[in-house]
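**Q** No sequence on hand, only this structure:
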């Protein structure tokens, strides 16, 4: 083969690789990540905060392990899932990546053992029975799991919200249960902007109240500094309110396919 034809062949091969589905998907994810990064950086600037004070967690639910691998190659270090039946095999497939796995969905006690095998953080701790189940599972797995108390601003006093989460007046007792449980570490609080109640449609107000709860909690537990709030549609409000972690899915990965 002549040098010219060899060069032409290599050029064609490079073009073909660049146009492969994997390369195209990686480029799409990189562009989406850049846009989300601009949003977070802009919100940090508006709030007078340092960009490094806010951690991006990419919510990869309904997307394949191949996307998680691409995100890791693009520098993402934190990913989240909300269903154990999807998360467990995905985490296993991505065991060679240097990722922190966050579980953010409602968690049944009978799934605690499985989740304790891969999750570094559970954001959705909302009842004492779950604390006990996670503690037993973490001890069995010889792991320490960071736990966040999920606050539901649409839950009635002493109850759990429809999407999970304990009412604000139940946070202190639940946090104490986490802090005293073996294998668990109290890392902070989490919320999802409420769909019902007086704060419905007012994410900034909900996030402001979450920060107040976090501040009170840190008086007794100084290491519980995580404030997990904000998603694709309201991450700016969360950053302005003081969130330390934002959970972004569709803005990075695109519109979610329907679950079967």
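**A** Sure, I can see it. Computed from a predicted structure; not experimentally measured.
**Q** Every contact and neighbour count from this point should use C-alpha atoms.
**A** OK.
**Q** Name the SS class of the closest residue to residue 226 other than its chain neighbours, please.
**A** Distances taken as CA to CA, 6 or more residues apart in numbering place residue 188 nearest to residue 226, at 4.5 Å, with adjacent residues excluded. In terms of secondary structure, residue 188 is strand; the call rests on DSSP: H, G, I helix; E, B strand; the rest coil.
**Q** second one coming, line it up with the first:
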């Protein structure tokens, strides 16, 4: 076993233990929570190691990097999630590799993704990114639609050709009433998920929690956690 493979395996085991312990503390079965490993700025070689270790879902946040990496790993049994802010002119590229876009936050992006999904003759999973640091009708510092805009945007996704409404995503905000209150932020997201499932019952995915706060996300009810640093280590700086 190479040093890098051993390092990733040990880190992955530790994260799995954290998720299992968080599930046990919340009275939830371990299988209710899916780990998505965030591979941004890490090489394709690391993605291959993750696949060998049983990881099946990975995430990227920059299209240029993600497209090249996904192409080099096209032979692996992986689902790719796009989690970064997405420009509409990148929709065609993202459709080439992404199985899910977790950062849908405006009508123009819905239209662009739908157009490209139809062109590619495939279905794309979509999560509405919720900005808990935004006003009721604004957008967040790191993208996302305010809670008050979730229902309308969800209806657009659900009605769009080629798109599948899977649920909601959020990032714990650095400002506003939920700053430093990750558990409360994730509980607010769960409330929004409950409301959403009232009109879109299949939209059950709740993506929340990262390396520093996955326990709070699991406690609140998240179905997916996005972990990068705790699995792959501190990310190299992009040149």
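**A** Perfect, I can see it now. Worth saying up front: this structure is predicted, and the values here are computed from it rather than measured.
**Q** Drop the TM-score for these two in here.
**A** Scored against TM-score structural alignment, normalised by the length of structure 2, the superposed chains reach a TM-score of 0.99; 239 aligned residues with a CA RMSD of 0.6 Å.
**Q** What's the match for the residue nearest to residue 226 of structure 1 in structure 2?
**A** With TM-score structural alignment as the criterion, residue 188 of structure 1 lines up with residue 167 in structure 2.
**Q** What of residue 258 of structure 1?
**A** For residue 258 of structure 1, the aligned position in structure 2 is residue 237, judged by TM-score structural alignment.
**Q** Next: residue 229 of structure 1.
**A** Counting by TM-score structural alignment, residue 229 of structure 1 lines up with residue 208 in structure 2.
**Q** Please list all residues in contact with the closest residue to the match of residue 258 of structure 1 other than its chain neighbours.
**A** Among residues not flanking residue 237 of structure 2 along the chain, residue 41 sits closest, at 7.2 Å (CA to CA, 6+ apart). By CA atoms under 8 Å, 6 or more residues apart in numbering, residue 41 of structure 2 lies in contact with 65, 235, 236, 237, 238.
**Q** again with residue 152 of structure 1
**A** Under the criterion of CA under 8 Å, 6+ apart, the neighbours of residue 152 of structure 1 are 160, 161, 164, 165, 166, 167, 168, 191, 192, 194.
**Q** Quick check: PyMOL command selecting the buried ones in these.
**A** What follows is the PyMOL syntax selecting those of the contacts of residue 152 of structure 1 that are buried according to 16 or more other CA atoms under 10 Å:
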select buried, resi 160+161+164+165+166+167+168+191+192+194
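**Q** Run the contacts of residue 152 of structure 1 past structure 2 and keep the common ones.
**A** Mapping the contacts of residue 152 of structure 1 onto structure 2 (both residues aligned by TM-score structural alignment, their matches' CA atoms under 8 Å) leaves 160, 161, 164, 165, 166, 167, 168, 191, 192, 194 still in contact.
**Q** Filter those residues down to just the ones in helices.
**A** Judged by DSSP state H, helices contain none of these.
**Q** what's the neighbour count on the residue mapped onto residue 35 of structure 1 from structure 2?
**A** Using TM-score structural alignment as the criterion, residue 35 of structure 1 maps onto residue 14 of structure 2. Residue 14 of structure 2 is flanked by 14 other residues according to other CA atoms under 10 Å.
**Q** Show me which residues of the lengthiest helix in structure 2 are buried.
**A** Secondary structure of structure 2 per DSSP H: the longest helix is helix 3-26. Neighbour-count burial for helix 3-26 of structure 2, counted by 16+ other CA under 10 Å, picks out 5, 8, 9, 11, 12, 15, 19, 20, 21, 22, 23.
**Q** in what helix or strand does residue 10 of structure 1 lie?
**A** Taking DSSP states H and E as the criterion, residue 10 of structure 1 maps to helix 3-18.
**Q** what's the spacing between that helix and its chain's center?
**A** Distance of helix 3-18 of structure 1 from its chain centroid, counting by CA atoms, centre = their mean, to the nearest Å, is 41 Å.
**Q** what's the answer for stretch 31-50 of structure 1, then?
**A** Relative to its chain's centre, stretch 31-50 of structure 1 lies at 17 Å (CA atoms, centre = their mean).
**Q** Equivalent analysis for stretch 92-101 of structure 1, please.
**A** Centre-to-centre, stretch 92-101 of structure 1 and its host chain are 15 Å apart (CA atoms, centre = their mean).
**Q** Also stretch 35-45 of structure 2?
**A** The gap between where stretch 35-45 of structure 2 is centred and where its chain is centred comes out at 13 Å by CA atoms, centre = their mean.
**Q** Thanks again, I'm all set now.
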